[in-house]
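> A structural model of the following input is requested.
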Amino acid sequence: MGKSCEIKLLGAAPSHFVNRVQFVLNLKSIEYEFIDENLNCKSELLLTSNPVHKKVPVLIHANKPPILESLIIIEYLDEVYHDIHPILPSDPLERAHNRFWANYIDTKYFALFEELRRTPGQEGKKEVKKQLDEASELLEEVFVKSSNGKAYFGGDDVGYIDVVLGCFLAWIKFVEKLNKFKIFDEVRTPKLLEWTNRIWSHEALKDAICGSEALTNHYAMLQIKKP
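Reported below is the predicted structural model:
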C-alpha cells in the first residue's frame, strides 16, 4: 500500500495473528501499509514499538502509540471504524460469548497444533490428534449455536469468531497434509467443513493468507528452533 497511509501494520506473512488483522482491514476497506518483518532479524521499529514481547502484529495508527496483540488490534479497528462491517455483535452478552470463544481458540485450540508439532513419535501424536478431534467437535457445536443456521459464526456475514478461526485455515490445511489426517470432515464437523469452504473463498481473506511455500519455510524454521 502507499506510504501516505496513516495506518501501518508490522507483520510477517505466515503469522495467522497478523493475517487476522489484515482480514479485518480488508473487510472494512481500510488502506494500510504493510511492513514485512524478518522475525530472525527484527527491525528497530518493531523492537521499539513492542519492547515487551517483540512480536508481530503491531498496528501504528497515525501518531498514536502502537497497538499490540491481534485480538486487541481488531477490536480497536472495530471500535474506530464501527460503521463499516462491524465484526463484534452489538449485544453485550453476545460480545462476551464471542470473546470467550476467541480466547478458547487462541489459548486452547491453537495450543494443540503446537503440541502436535512438538510431540515426538506416532503414539504421542495420536493422542494429540484425539484431543484435536474433540476440540474441533466442540467448535462445531459453537458454530451451530452462533450461526443460527446461517453462513458464518457471525450470522449472515463474517464476524469476530470467523476472523479469529478463519485466518488459521491455511495452517490447518498445512497440518492436515503434513500429518495425513482431517481436522474438519463430513462426519464429525460437517457444518464447519462447509464454513471452511465458504470463508476460504471470501474476497477479504484471499489477500490476507500466504502461500504454502511460505508456510513450509516457516514450519522448517520452527522445527530448527524446537527444544
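
> hey, let's count contacts and neighbours off CA atoms from now on
Will do.

> after the lengthiest helix in the chain, heading C-terminal, what element do we hit next?
Criterion DSSP state H: the longest helix present in the chain is helix 122-147. Helices and strands here follow DSSP states H and E; after helix 122-147, the next one along the chain is helix 160-166.

> can you give me the strands for this structure?
For the chain, the strands defined by DSSP state E cover 7-11, 33-36, 58-61, 67-68.

> so how far is stretch 40-51 from its chain's centroid?
22 Å (Cα atoms, centre = their mean, to the nearest Å).

> quick one more, to check against the first:
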Amino acid sequence: MATSEEEVTLLGVVGSPFLCRVQIALKLKGVEYKYVEDNLNNKSDLLLKYNPVYKKVPVLVHNEKPISESLVILEYIDDTWKHNPILPAQPYQRALARFWSNFIDDKCVAPAWKSVFLVDEKEKEKAGEELFEALKFLENELKDKYFGGEEIGFVDIAAVFIPIVQEVAGLQLFTSEKFPKLFKWSQDFHNHPIVEENLPPKDQLFAYFQARAQSLATPK
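Got it, this is the predicted structure:
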C-alpha cells in the first residue's frame, strides 16, 4: 500500500485505454493516488512540465518524479510496490511478458486505430487483416485463464486495449468461433471486479477516441 508519506498523482484522459492500464495496476496493488484530468486538444501546463518529450498521457508522478508511457509505468508500479506482482519473478518469463506486451502495442494497437479511423475501405481492410494475424499469435500464446496464469498479469493489462476497441468500433475481433481462447479471456478479464470498476462507460470511451482522432488529424 502507498504510505501517507508518498504522493502519487496520475495525469490522464477519461476513456483512454492507456490510462486504464495504469488504473488497473494501481488498483491491483491497492495504491491510492490523485487523479488529474487533462485535455488532448488543450494540453495542460502540468502535462507539458511532466512529459515535455511526448506531451502525452498517462503520466504517473511519484513524489514529484514523473514516469510516462503506460508499459513503462506498469513496470515502475510493479517494481515500487512489490505486493500482488503483475510481472513474473523468473527472468525468462518476465522477458516474455515484456515481449508480448510490446507485441500488442506494435502489432495490435496500430492496426486497431486504423480500423477505427480510416475512411479508405481498402486501407481499413488491410489494417483489419494485420490485426487478425496478430490476434492469431495471441490466441496461440494464451495457455491459461489469463496470460498471467490464474491471476491477471502484465500482458493482460497491456491487452485491455483490444476489447475496448472492439466495444467502441463495433468490430467483431473476438468470436468464439475464430478465437475461442481470446473470446473466453475477454469475458473473464472484463468481468474481473477490478477491471470492470476501472473501465469507463462506452460514451466516455467513444468521446476519447473521437478526441484522439481529432488530435491526430490536427497539424502540429
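
> for the longest helix of the first structure, what is the distance to the chain centroid?
With Cα atoms, centre = their mean as the basis, helix 122-147 of the first structure stands 17 Å off its chain's centre.

> pretty sure Val144 of the first structure contacts Thr189?
No - with contact defined as Cα atoms under 8 Å, Val144 of the first structure does not count as touching Thr189 (10.2 Å).

> more crowded one of those two?
Thr189 (20 against 16; other Cα atoms under 10 Å).

> next, the contact list for the more buried one, please.
136-137, 140 (Cα atoms under 8 Å, 6 or more residues apart in numbering).

> nearest to Phe174 of the first structure, of those?
The closest of the contacts of Thr189 of the first structure to Phe174 of the first structure turns out to be Ser136 (Cα to Cα; 16.2 Å).

> between the contacts of Thr189 of the first structure, which is nearest Cys210 of the first structure?
Ser136 (23.2 Å).

> so the closest one touches Phe184, yeah?
Yes - counting by Cα under 8 Å, Ser136 of the first structure does reach Phe184; the two are 7.1 Å apart.

> just want to know which of the two has more residues nearby.
Neighbour count, other Cα under 10 Å: between Ser136 of the first structure and Phe184, Phe184 has more, with 23 against 19.

> if we ignore the residues flanking it in sequence, what's nearest the residue mapped onto the more buried one from the second structure?
Here Phe184 of the first structure is matched to Phe174 in the second structure, going by TM-score structural alignment. In space, and not counting its chain neighbours, Phe174 of the second structure is closest to Phe183: 5.1 Å by Cα to Cα, 6 or more residues apart in numbering.

> give me the aligned partner of the one you found over in the first structure.
In the first structure, Phe183 of the second structure lands on Leu193 (TM-score structural alignment).

> next: Lys56 of the second structure.
In the first structure, Lys56 of the second structure lines up with Lys55, judged by TM-score structural alignment.

> ok, that match to Leu39 of the first structure distance?
Distance of Lys55 of the first structure to Leu39 of the first structure, given as Cα to Cα, to the nearest Å: 8 Å.

> residue closest to the middle of the first structure?
With distances taken as Cα atoms, centre = their mean, the first structure has Cys167 as the residue nearest its mean C-alpha position (3.7 Å).

> and that residue, what is it in contact with?
Per Cα under 8 Å, 6+ apart, neighbours of Cys167 of the first structure: 16-17, 19-20, 23, 205, 208-209.

> that one and Lys3 of the first structure, how far apart?
Distance from Cys167 of the first structure to Lys3 of the first structure, by Cα to Cα: 26 Å.

> also Ile87 of the first structure?
27 Å.

> what about the two, which has more around it?
Set side by side, Ile87 of the first structure and Lys3 show more neighbours around Ile87, with 25 against 10, by other Cα under 10 Å.

> run through the residues that contact the spatially closest residue to the more buried one that is not a sequence neighbour.
Leaving aside its sequence neighbours, Ile87 of the first structure sits nearest to Gly159 (Cα to Cα, 6+ apart; 4.3 Å). If you count contacts by Cα under 8 Å, 6+ apart, Gly159 of the first structure has them with 86-89, 152-153.

> save those as JSON lines, and put in distance to Val80 of the first structure too.
JSON lines is the format used below for the contacts of Gly159 of the first structure (distance: Cα to Cα, whole Å):
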{"residue": "Pro86", "distance to Val80 of the first structure": "10"}
{"residue": "Ile87", "distance to Val80 of the first structure": "12"}
{"residue": "Leu88", "distance to Val80 of the first structure": "12"}
{"residue": "Pro89", "distance to Val80 of the first structure": "15"}
{"residue": "Tyr152", "distance to Val80 of the first structure": "23"}
{"residue": "Phe153", "distance to Val80 of the first structure": "22"}
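
> got a quick PyMOL command for the buried subset of these?
Of the contacts of Gly159 of the first structure, the buried ones can be selected in PyMOL as follows, counting by 16 or more other Cα atoms under 10 Å:
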select buried, resi 86+87+88+152+153
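
> now flag whichever of the contacts of Gly159 of the first structure is closest to Lys108 of the first structure.
Taking the contacts of Gly159 of the first structure together and measuring to Lys108 of the first structure by Cα to Cα, the closest member is Phe153, at 18.6 Å.

> neighbours around Gly128 of the second structure, how many?
Gly128 of the second structure has 21 nearby residues by other Cα under 10 Å.
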